[in-house]
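[1] this one's structure only:
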């Protein structure tokens, strides 16, 4: 079942890269007591994700925070080393927290997976964004396959 507006996020975990290596992050702890702008991309370093999706959130980080967002986070079905390298190469550090969903546990738990097998990618998370307040989905924007409209930082700004 796909998650909907008003639903509480399921309990899963992510990994994020730190100075001391990968660190496990509980979804319950990460989203508790604050507003998070979360977006999911099919993969780090992939064309639309690197050229438009992540850069949009980096560029609009201050505007999102001015509208009440406490943290901006990106998730992808990649390992924390790849997500850390992508963050550095894109200049996302300090603006967007990269949450690795290496086994697609989060994407599966929210019902937003896609099959990228024909591209050699296996199971991935769909392209989507959500505004999460204290663990509850306030807004959910799921893209049609191949689209990039509803999950952008600009679209999310209009929802805040």
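    Noted; the coordinates are in hand. Note that the coordinates shown come from a computational prediction; the quantities given were computed from them, not determined experimentally.
[2] switch to C-alpha atoms for all contacts and neighbour counts from now on
    Will do.
[3] residue 138: neighbour count?
    Using other C-alpha atoms under 10 Å, residue 138 has 18 other residues around it.
[4] for it, which three-state class applies?
    Judged by DSSP: H, G, I helix; E, B strand; the rest coil, the three-state class of residue 138 is strand.
[5] can you tell me how far residue 8 is from residue 36?
    Distance, residue 8 to residue 36, by C-alpha to C-alpha, to the nearest Å: 13 Å.
[6] one more: residue 48?
    Distance check for residue 48 against residue 36: by C-alpha to C-alpha, it reads 22 Å.
[7] then residue 143?
    Residue 143 is 19 Å from residue 36, by C-alpha to C-alpha.
[8] between those two, which is the more surrounded one?
    residue 36 (25 against 16).
[9] let me see the contact set for the more buried one.
    For residue 36, the contacting residues are 69-73, 131-133, by C-alpha atoms under 8 Å, 6 or more residues apart in numbering.
[10] now the strands for this structure?
    Residue ranges of the strands in the chain, as given by DSSP state E, are 13-18, 21-26, 35-40, 71-76, 97-100, 113-115, 123-125, 128-133, 136-142.
[11] and the comparison structure, right after this:
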């Protein structure tokens, strides 16, 4: 599993924009930026939709006021689902990124197999990334939802 003070692995994520499907590299997403990234097991799932994403939407301005250039939400879903999920929650301050084949999640060592529920998914976590280097890592244990909450991340900025 990736740890604090390590550089993110070079893996691409996708995003559906008005200009079509975009493939985004670590250079594009993280180079020269301070970013908060949070990952959820699945778009449109209960805790993710009722708490995790909404909390980051609510606190986005306060998070960015602490020198954060961007807030990214990542899930092992396709870019179409991530775009629709972001629109359903009016997540204008959050960039919704897809890890469709779980390559980013696996490279971080934060994947889990949910078997019949959905297959390979992401562990719930948040991280602070400064110029591609992880400066804060907050990984939930089991089904907990404590350390990756927006309030908890904000307190670490």
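    That came through, no problem. All figures in this text were calculated on a predicted structure; none of them were measured in a lab.
[12] hang on, the earlier thing: closest to residue 83 of structure 1 out of the strands of structure 1?
    Each of these has some distance to residue 83 of structure 1 by C-alpha to C-alpha; the shortest is strand 97-100, at 6.0 Å.
[13] how about that closest one, which residues of structure 2 does it hit?
    Counting by TM-score structural alignment, strand 97-100 of structure 1 falls onto residues 95-98 of structure 2.
[14] measure how far the matching stretch is from the centre of its chain, please.
    Averaged C-alpha coordinates place stretch 95-98 of structure 2 at 7 Å from its chain's average position (C-alpha atoms, centre = their mean, to the nearest Å).
[15] hmm, back to that, need the strands of structure 1 in a markdown table (columns: distance to residue 158 of structure 1).
    Shown next, in a markdown table, are the strands of structure 1 (distance: least, C-alpha to C-alpha, whole Å):
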| stretch | distance to residue 158 of structure 1 |
| --- | --- |
| strand 13-18 | 28 |
| strand 21-26 | 29 |
| strand 35-40 | 13 |
| strand 71-76 | 16 |
| strand 97-100 | 21 |
| strand 113-115 | 26 |
| strand 123-125 | 24 |
| strand 128-133 | 12 |
| strand 136-142 | 11 |
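[16] who wins for proximity to residue 86 of structure 1 among those strands?
    Using C-alpha to C-alpha, the nearest of the strands of structure 1 to residue 86 of structure 1 is strand 97-100, at 8.7 Å.
[17] that closest one: average distance to aligned residues in structure 2?
    After superposition onto structure 2, strand 97-100 of structure 1 sits on average 0.4 Å from its aligned residues (mean C-alpha distance after the TM-score superposition for structure 1).
[18] who's in contact with that strand?
    With contact meaning C-alpha under 8 Å, 6+ apart, strand 97-100 of structure 1 is reached by 14-17, 71-80, 83-84, 87.
[19] do the same with stretch 114-128 of structure 2
    Taking C-alpha under 8 Å, 6+ apart as the rule, stretch 114-128 of structure 2 contacts 34-42, 75-76, 102, 105, 110-113, 134-140, 145, 147-149, 153.
[20] now the nearest residue to residue 68 of structure 1 once chain neighbours are set aside: how far from residue 9 of structure 1?
    Excluding its sequence neighbours, the residue lying closest to residue 68 of structure 1 (C-alpha to C-alpha, 6 or more residues apart in numbering) is residue 35, at 7.1 Å. Residue 35 of structure 1 is 13 Å from residue 9 of structure 1, where distance means C-alpha to C-alpha.
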